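Chemist: Sequence and predicted structure below; questions after.
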Amino acid sequence: MPIPVDKLTDPAVRAFVTALNSHDRAAFRAALTADATMADDGADRDLEEWTDREIFATRGHLDVEAQKGGGRDLVARYRNDTWGEMRTQWHFVVEDGKVARFETGQA
């Protein structure tokens, strides 16, 4: 049973997941610091290119199964139109109430 997004512990992570699931680019960008970075499967990626390809152009969606580390470490089912659904892990670094870095990969 997924954890409802409004029950995610960390407010910055909650804003990130809410924006991702609603495909709201403006809200997603607002959830990130100006210099935010990310990695996928251990390799740094271009944040704008990756989020466009993996989230916005392909209707990405995150169903959180578990959270720990104050809500900054998630295990979730992630799906998009390119890859289908997979079990993933997410780690967030939060600075000043916004996501400064996120790392994702298969769980």
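Modeler: Happy to help now that I have it. No experiment lies behind these values; they were computed from the predicted model shown. Numbers count the residues shown, from 1 in each chain.
Chemist: switch to C-alpha atoms for all contacts and neighbour counts from now on
Modeler: Will do.
Chemist: count of residues packed around residue 75?
Modeler: A count of neighbours around residue 75, defined by other Cα atoms under 10 Å, yields 21.
Chemist: if I pick it, what's in contact with it?
Modeler: 64-67, 87-90, 107 (Cα atoms under 8 Å, 6 or more residues apart in numbering).
Chemist: So residue 98 is in contact with residue 28, correct?
Modeler: No: here residue 98 does not reach residue 28: they are 10.4 Å apart, not a contact under Cα atoms under 8 Å.
Chemist: Structure two is appended below for comparative analysis:
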Amino acid sequence: MTIQVAKLSHPAVRDFVSAVNAHDRDAFRAALAPGATMSDDGSERDLDDWTAREIFDSHGHMEVDKEADGGLALLARYSNDAWGEMRTRWSFTVDDGGRITHFATGQA
């Protein structure tokens, strides 16, 4: 059962997923703290390169099935034009200002 984006528990994660699904680069960057980092399947990646390739240039989309850890961990069906749909896990670290400092994703 999919959780509607507006019903996601954590505001920063809600903003992140909303920006991904709207393909809104400005809103995506606004959800991230300056100097934010990310990893994919346990390997650190260049945030700008990865998000351009895996989200924005390939029309990435998240359908969240489950959340945990106060909304900072998600299980989602992620799809894009490059890879099709896959089951993925996402976890987020958020600073005191409510912006994401790190996110990690990978196949679930």
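Modeler: Received the coordinates, thanks. What you see is a predicted model, and the numbers here were worked out from it, not measured in a lab.
Chemist: Of the contacts of residue 75 of structure 1, which are still contacts in structure 2?
Modeler: Conservation of the contacts of residue 75 of structure 1 in structure 2, assessed by both residues aligned by TM-score structural alignment, their matches' Cα atoms under 8 Å: retained contacts are 64-67, 87-90, 107.
Chemist: of these, buried ones?
Modeler: Neighbour-count burial within those applies to 64-65, 67, 87-90; the criterion is 16 or more other Cα atoms under 10 Å.
Chemist: From these, pick the one nearest residue 76 of structure 1.
Modeler: residue 64 (4.1 Å; Cα to Cα).
Chemist: Going by neighbour count, which residues in the longest helix belonging to structure 1 are buried?
Modeler: Assignment by DSSP state H gives helix 11-22 as the longest helix of structure 1. Neighbour-count burial for helix 11-22 of structure 1, with 16+ other Cα under 10 Å as criterion, is recorded at 11-21.
Chemist: returning to that earlier point: so can I have JSON lines of the buried ones among the kept ones among the contacts of residue 75 of structure 1 showing distance to residue 77 of structure 1 and secondary structure?
Modeler: Conversion of those to JSON lines gives the following (distance: Cα to Cα, whole Å; DSSP: H, G, I helix; E, B strand; the rest coil):
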{"residue": "64", "distance to residue 77 of structure 1": "6", "secondary structure": "strand"}
{"residue": "65", "distance to residue 77 of structure 1": "7", "secondary structure": "strand"}
{"residue": "67", "distance to residue 77 of structure 1": "12", "secondary structure": "strand"}
{"residue": "87", "distance to residue 77 of structure 1": "5", "secondary structure": "strand"}
{"residue": "88", "distance to residue 77 of structure 1": "6", "secondary structure": "strand"}
{"residue": "89", "distance to residue 77 of structure 1": "9", "secondary structure": "strand"}
{"residue": "90", "distance to residue 77 of structure 1": "11", "secondary structure": "strand"}
